[in-house]
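Peer 1: sequence and predicted structure are below.
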Amino acid sequence: MSQEIESKDIIVTYDTLFEILRNEKTKEDLQKLHDTFFHDATNYLNEKQNILNDNKDQKGLFESDEKEKTLHQIGNIKKILTDIYERREKKIINMAVNKSRYSSNIIDNSALLDEEKLFYEMIISLLDSQRDKILDKLLKGQHFTKPEQTETKEEFKPADEIPKEESTKLVRFLTAVPQFMGEDMLEYGPYEEEDVSKLPIEIADVLIKKERAEEIKEN
């Protein structure tokens, strides 16, 4: 059924959302969705919200019943979308763990939507980095060394007082990148080709490594 949802240009409805959720619940693999799923789902939710807003001043009993019905449906739509997102999120994390552990090319990531690809790549990068820092040293009989920290209060700098240049990189985007969530749980983007932005070093390094952006050296 999920293949049918992907192959046809089906407008998002309550029934199609419920079917997508059912597939994500019952099937282990990440399910293929239409490339514009997030865009279409956003439009569908906005349409329902507009219906509610257009009728907010209506006083009749029929209009009141319709408003309650629409309000209830909006709540259900948000719950379904959240459930779809979180189930896909868990599957993507598991895919990234397997990719990092086994460096395997047999992991099928074709079901990733554009909005999910950078999230997947960032998790792999983080896991690879941790594996290099801890597991590889452990297997070589080397102790993990914590970064040196200054204990004197005079030299301690809270995160929000660290100069931005120390924790960010200025990059130019080489391709369009959809909105994504970083490791700091903040949303970034969307970005268009040739856009310039300062980003946290970890995010910038992933984008540069994937050839989606290039660093701009600041004088």
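Peer 2: Nice, I can see it.
Peer 1: use CA for all of it now, contacts and neighbours both
Peer 2: OK.
Peer 1: tally of neighbours for the closest residue to Y44 other than its chain neighbours?
Peer 2: Leaving aside its chain neighbours, Y44 sits nearest to V12 (6.4 Å; criterion: C-alpha to C-alpha, 6 or more residues apart in numbering). Burial of V12 is recorded as 18 neighbouring residues (other C-alpha atoms under 10 Å).
Peer 1: from what I can see V12 touches F38, true?
Peer 2: No. Counting by C-alpha atoms under 8 Å, V12 stays clear of F38, with 9.7 Å between them.
Peer 1: coming back round to it: for the residue nearest to Y44, give me its contacts.
Peer 2: Going by C-alpha atoms under 8 Å, 6 or more residues apart in numbering, V12 touches 37, 40-41, 44.
Peer 1: and if you look at R22?
Peer 2: Counting by C-alpha under 8 Å, 6+ apart, R22 has no contacts.
Peer 1: now do K67
Peer 2: When contacts are taken as C-alpha under 8 Å, 6+ apart, K67 is in contact with 52, 55-56.
Peer 1: got these as JSON lines, with distance to E86 columns?
Peer 2: As requested, the contacts of K67 are arranged in JSON lines below (distance: C-alpha to C-alpha, whole Å):
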{"residue": "L52", "distance to E86": "27"}
{"residue": "N55", "distance to E86": "32"}
{"residue": "K56", "distance to E86": "32"}
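Peer 1: just the buried residues out of these, in PyMOL syntax.
Peer 2: Filtering these down to the buried ones (16 or more other C-alpha atoms under 10 Å) takes a single PyMOL command:
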select buried, resi 52
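Peer 1: the residue nearest to Y44 sits in which helix or strand?
Peer 2: Counting by DSSP states H and E, no helix or strand carries V12.
Peer 1: how near is it to I5?
Peer 2: Taking C-alpha to C-alpha, to the nearest Å as the measure, V12 and I5 are separated by 10 Å.
Peer 1: would you list every one of the strands in the chain?
Peer 2: Under the criterion DSSP state E, the chain contains strands at 168-173, 180-181, 187-188, 196-200, 213-215.
Peer 1: other SSEs contacting the last one?
Peer 2: Okay, so that is strand 213-215. Judged by 3 or more C-alpha pairs under 8 Å, 6 or more residues apart in numbering; DSSP states H and E, strand 213-215 is in contact with strand 168-173, helix 201-209.
Peer 1: try this one next to it:
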Amino acid sequence: MGNDNLISYEELRKIQALERDNKTLYKIDDTFFNRVKEYLAIKKKLIEQNKNSDNIFAKESVFTAEIELKNANKIIVDLASRRVRKIVMQALTNIYSRAHDTERMLNFEERFYYKILEELRTYIETFLSNFDESKQSLEIKKSEGEFLLIRFLEDVPKFAWKDGNDYGPFGKEDVANLPKEISEFLISQSKAVLMEVEDN
């Protein structure tokens, strides 16, 4: 990757500000990680090459690079923290929703989001299943749209279903609780297998 695509410290701070000031995820493009890694590598190389120099300008460049490197790492951690909070909150809000806006998520974030949804649904259903009255309401909820828990045998890209919703992408060994019709289709195509869930 050439230096024309190298991210700058100012751009990194701008992305942090956009992530901080918006309730929704800031859309990061697929080149972000490589650009940041190259930026960090260049700063580290500059420091290593000039750290023992007696030249006043070299010393100043090392001092500046060290500050930028330290702050850049803080920004990266802050970005990760803010994004994971937003993803978790979105999952909490959309536990039983059939429409999920994952347009601004990176591929691994989208897989993480759907895994959180499954864990949240499993927790709620397990919790409610311990109460007789809740069991009845849970069965009503399930009857509105039956789901099957499946495990993927291969990577499956995002796809549109006839209900008008998009599903995926899913990675090999991912577990998902999908509408019965979709689950049965994926199983019939040998892309997934049904997972048995033990009743309490």
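Peer 2: Arrived safely, thanks for sending. As the structure is a prediction and not an experimental result, all values here were calculated from the model.
Peer 1: which parts of stretch 73-84 of structure 2 are buried?
Peer 2: Those would be 75, 79, 83-84, for stretch 73-84 of structure 2 by 16+ other C-alpha under 10 Å.
Peer 1: any chance of the residues you listed in CSV, plus distance to L138 of structure 2?
Peer 2: Compiled in CSV, these are given as follows (distance: C-alpha to C-alpha, whole Å):
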residue, distance to L138 of structure 2
I75, 43
L79, 37
R83, 31
V84, 29
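Peer 1: what's the closest of those residues to R20 of structure 2?
Peer 2: L79 (8.2 Å; C-alpha to C-alpha).
Peer 1: which residues touch that closest one?
Peer 2: 16, 19.
Peer 1: aligned partner of it in structure 1?
Peer 2: By TM-score structural alignment, L79 of structure 2 lines up with I84 in structure 1.
Peer 1: same thing with N94 of structure 2?
Peer 2: Using TM-score structural alignment, N94 of structure 2 sits opposite K99 in structure 1.
Peer 1: distance check, that match against V177 of structure 1.
Peer 2: Going from K99 of structure 1 to V177 of structure 1 by C-alpha to C-alpha gives 22 Å.
Peer 1: what's the average distance for the longest helix anywhere in structure 2 when superposed on structure 1?
Peer 2: Taking DSSP state H as the criterion, structure 2 has its longest helix at helix 56-93. For helix 56-93 of structure 2, the mean deviation from structure 1 after alignment is 1.0 Å (mean C-alpha distance after the TM-score superposition for structure 1).
Peer 1: one step back: of the contacts of V12 of structure 1, which pair is most distant in space?
Peer 2: Checking the contacts of V12 of structure 1 with C-alpha to C-alpha, the most distant pair is F37 and Y44, at 10.4 Å.
Peer 1: look up how far H72 of structure 1 lies from the closest residue to E215 of structure 1 other than its chain neighbours.
Peer 2: Leaving aside its chain neighbours, E215 of structure 1 sits nearest to V171 (4.3 Å; criterion: C-alpha to C-alpha, 6+ apart). V171 of structure 1 sits 44 Å away from H72 of structure 1, taking C-alpha to C-alpha as the criterion.
Peer 1: try Y120 of structure 1
Peer 2: Counting by C-alpha to C-alpha, the gap from Y120 of structure 1 to H72 of structure 1 is 34 Å.
Peer 1: what's the matching residue for Y123 of structure 2 over in structure 1?
Peer 2: Under the alignment (TM-score structural alignment), Y123 of structure 2 pairs with Q130 of structure 1.
Peer 1: so its match versus S103 of structure 1, what's the distance?
Peer 2: 15 Å.
Peer 1: same deal with Q58 of structure 1?
Peer 2: In terms of C-alpha to C-alpha, Q58 of structure 1 sits 60 Å off from S103 of structure 1.
Peer 1: same deal with R87 of structure 1?
Peer 2: From R87 of structure 1 to S103 of structure 1 the distance is 24 Å (C-alpha to C-alpha).
Peer 1: map Q73 of structure 1 across to structure 2 for me.
Peer 2: That one, Q73 of structure 1, aligns with E68 by TM-score structural alignment.
Peer 1: tell me, how many residues neighbour its match?
Peer 2: 16.
Peer 1: what does I124 of structure 2 give?
Peer 2: I124 of structure 2, neighbours per other C-alpha under 10 Å, totals 13.
Peer 1: residues contacting it?
Peer 2: So I124 of structure 2 contacts nothing (C-alpha under 8 Å, 6+ apart).
Peer 1: out of the strands of structure 1, nearest to K137 of structure 1?
Peer 2: Closest approach to K137 of structure 1 among the strands of structure 1 (C-alpha to C-alpha): strand 196-200, 26.5 Å.
Peer 1: quick one on the thing from earlier: surely the match of Q73 of structure 1 and L12 touch.
Peer 2: No. Here E68 of structure 2 does not reach L12: they are 10.5 Å apart, not a contact under C-alpha under 8 Å.
Peer 1: quickly note the distance from the residue lying farthest from the centre of structure 2 to I67 of structure 2.
Peer 2: Distance from the C-alpha centroid of structure 2 peaks at D54, with 45.9 Å (C-alpha atoms, centre = their mean). Using C-alpha to C-alpha, one gets 19 Å for the distance from D54 of structure 2 to I67 of structure 2.
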